[in-house]
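# Starting from these lines, generate the structure:
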Amino acid sequence: MEVKYSQAKAMFSITKASLKATFRSPSAVIFSIGFPMIFILVFGFIGEGGGFSVNVALDKSSDTTNPVYAAISNVPGIHFVDKPDSLLNEDLEKGNLTAFISIKKNTGNPAYLVKLKTSEAVKTQDLQILQSILNSVISNINNAVYPNAETIATVDKEVQKVPGRVYRQIDFILPGQLGFSLLSAGVFGVAFLFFNLRQQLVLKRFFATPITRTYIVLGEAMSRVLFQMIASVVIVTIGVFGFHFTLVHGVVTFIELMLLSLLGLIVFMGYGFIVSNVAKNESTIPPFANLFTFPQFLLSGTFFPIDVFPKWLQFFCNLLPLTHFNNAMRDISFEGATIFDVWKDVGVLLIWGVLLYAVAIKVFKWE
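Coordinates of the predicted model:
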């Protein structure tokens, strides 16, 4: 009795063999896990020491014509942040902003009242040091300009607090490094893999078997996806247990991050397929791959926020798929958004996926 050939079984055999080969590849492990973990370790420890410096914002209704404000604004350790109110409130809730400072004229004595608004995410010691600095500034003004007055201003001991969660360095850097890992694996990994399979006539030998071309591609692609998803789980797990990376809703948030990672990887693999077909030899793969990856490593919020760039450059940053992947990852992990809440970012990724795979299908060749 003739046994029917199983395309699916053959595909999973290819996946298994390719996955084993990937785990045995030092470059694959280094790019997917090693480099991102090095960056996470470096950036994870940033801010653990150093001198005191706080970011504060001035309440929009404050009086800025008085000597108190002039003196505070000249204190080296106090940095006044100027952003739209919505962004300032977000920074306050995350603990990136120590306090809103309000300076208003008083009808009696003292002449000015200084009030603070902070959040539960701000370290108590930072707030206490800020209060001490403000009291010291006021004392210096009194001694220099108003020696006969009781005090020119007082800092209200009652501090308004809003709800908030601590936003650590790791909450920004880990999603960026996960994107770095996925983009590197999706582009470089797929490009080198399929180029070598073609050059070594492995794909051509597959034609001598009953397995169809579609299952060949799926089998190889699945091995890359499985390997990279394992790498993603490792990166997030180390971030959570080693650096207190925030997963707002625990396991649910983790699952949504993995779903988004899967989508991002599949999209990035599209360019890897393009490079594997347009490259004439192995030495031309890195230049072609870097045309797509290098600008995104720098401009997509991988290592630092894109709002540090000029407005005209931010426009181009927001066109890149990695920017939207990073934004969605951070919104889900820290803000508690669901994958449906970040539909705009997911939509941009899908559009990029359609475009990349349309080109990949057009240029794909087996030999």
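# contacts, neighbours, all on C-alpha from now
OK.
# now the residue nearest to residue 19 when sequence neighbours are not counted: how far from residue 258?
Distances taken as C-alpha to C-alpha, 6 or more residues apart in numbering place residue 223 nearest to residue 19, at 4.8 Å, with adjacent residues excluded. Separation of residue 223 from residue 258 (C-alpha to C-alpha, to the nearest Å): 16 Å.
# Compare these two and say which one has the larger neighbour count.
Legend: neighbour count by other C-alpha atoms under 10 Å for residue 223 and residue 258, higher for residue 223 (21 against 17).
# didn't that one look like it was pressed against residue 13?
No: at 10.1 Å, residue 223 does not count as touching residue 13 under the criterion of C-alpha atoms under 8 Å.
# Another for comparison:
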Amino acid sequence: MANNYSQLRAMLAITKGSFKAILRNPSAVAFSFGFPLIFILVFGFIDGGAPTVSIALTNRQDTSAVVIRGLLKNPMIRLSDVTDTVAIRDNLIKGRIAAIVSVDSTKSPAGFTQYIIRTRTSSASADKYPILKAALAQVLEYAVDKNMPEQYRPIIITELPQLAGREYSMIDFILPGMLGFSLLSAAVFGVAFLFFSLRQQLVLKRYYATPIGKRYIVLGEGLSRVIFQLITAVVIIGIGKVVFHFTLVHGWLTFMEMLVLSLFGLIVFMGFGFIISSTAKSESTIPPFANLFTLPQFLLGGTFFSVEAFPKWLQKICEILPLKQLNDAMRNVAFEGAHLTDCWKQLGILTLWGIATYAVAVKVFKWE
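Model (predicted):
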């Protein structure tokens, strides 16, 4: 009988069983297959990595002009959707757009059509304007003979006086994103692991056996997490301000409004932690389930780079993500001088996410 034993068949049986075990492990599948694909897809959508900026046209209705068509065909340039003159100027001062561009046509002394491009920037958009200049240079390269005297050129570019605006540094973009990253990670992973552990060790069940009400048990555990994360937010903002000169437009008022936003976002994100802690079958399944919610938001929520780098259809998807709304509200308050009352859109979307999330959490929450 020993002679009939096949070492090869035994090895293949072990291989088959081990392979099935890997496929049945959500963590192994997610980290080995799913997440690399997500990274590839996301970074593949960033227009080949080319930098892009938004501009506003004063005469956008005249997009048939050859100069405007050439400019808008350039992948580095995006046309802002804002049409109100006051709002356009406000966006330029706040650095949301690279420049206001006007294109006028006239007759040259020689009798041919001549296009005059006027650009106006602000000190807040100084880092974006070089990209626009590069795009304009490409338009000129195809349309203008370099040896032609300027007065006879079909295209003339004029830079108007720069508007005053706050100097926008990288820390003003990065810090709100990193704060949102910290809040989302701590709320989802922290709450999921905490309540799963309390349930697995029957601590929640023992709590439930005491006179204290259910809601106070959950609130007590959740409150400790909120306090800890708010302290973390204070440290992050404080270091950013003292060490890297992070912009807080209205000083302490802006600081307090950022903390209120942190609290609001943290409460919304904790709902996902409650859902995961109740649906996870084991501790090893928590990370992949949590990452399915958090990782797309880290990549698509404007955490590390602006979502303007994505195609228009993907930007629309980004707009519904709760982390994107929290990041936008943080940046608007910190750098642009907005107040909580000005962030009604972002707070509204976060509220809808909170209502939906806690409605599910109440349904699936388990005590044991």
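# What's the TM-score once they're superposed?
In this superposition the chains share a TM-score of 0.67, using TM-score structural alignment, normalised by the length of structure 1; 304 aligned residues with a C-alpha RMSD of 4.0 Å.
# where exactly do the helices run in the stretch 1-150 of structure 1?
Ranges of helices in the stretch 1-150 of structure 1, per DSSP state H, counting those that start in this stretch, are 7-23, 26-29, 35-44, 67-73, 85-94, 124-144.
# What of the stretch 101-250 of structure 2?
Per DSSP H, counting those that start in this stretch, the stretch 101-250 of structure 2 carries helices over the ranges 129-143, 170-185, 191-200, 203-208, 214-244.
# Can you say which of these is nearest to residue 159 of structure 2?
The closest of the helices of the stretch 101-250 of structure 2 to residue 159 of structure 2 is helix 129-143. By C-alpha to C-alpha, the value is 10.3 Å.
# Quick one, which of the helices of the stretch 101-250 of structure 2 gets closest to residue 7 of structure 2.
Judged by C-alpha to C-alpha, the one of the helices of the stretch 101-250 of structure 2 that comes nearest to residue 7 of structure 2 is helix 191-200, at 41.2 Å.
# packing partners for the closest one?
helix 252-279 (3 or more C-alpha pairs under 8 Å, 6 or more residues apart in numbering; DSSP states H and E).
# With structure 1 overlaid, how far apart is the helix it packs on on average?
Between helix 252-279 of structure 2 and the corresponding residues of structure 1, superposition yields a mean separation of 0.9 Å, by mean C-alpha distance after the TM-score superposition for structure 1.
# Give me the buried positions along the helix or strand just after that helix.
Downstream of helix 252-279 of structure 2, the first helix or strand assigned by DSSP states H and E is helix 286-300. By 16 or more other C-alpha atoms under 10 Å, the buried positions in helix 286-300 of structure 2 come out as 286-291, 294-300.
# could those go into CSV alongside distance to residue 218 of structure 2?
Below are the buried residues of helix 286-300 of structure 2 laid out as CSV (distance: C-alpha to C-alpha, whole Å):
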residue, distance to residue 218 of structure 2
286, 19
287, 22
288, 24
289, 21
290, 20
291, 23
294, 23
295, 26
296, 28
297, 26
298, 27
299, 31
300, 31
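# right, and the pair among those with maximum separation?
Greatest spatial distance among the buried residues of helix 286-300 of structure 2 (C-alpha to C-alpha): 286 and 300, at 21.6 Å.
# gap between residue 307 of structure 1 and residue 57 of structure 1?
On the measure of C-alpha to C-alpha, residue 307 of structure 1 and residue 57 of structure 1 end up 17 Å apart.
# Just give me the neighbour total for the residue nearest to residue 360 of structure 1 when sequence neighbours are not counted.
When the adjacent residues along the chain are set aside, residue 360 of structure 1 lies closest to residue 274, with 4.7 Å between them (C-alpha to C-alpha, 6+ apart). Residue 274 of structure 1 has 24 neighbouring residues, counting by other C-alpha under 10 Å.
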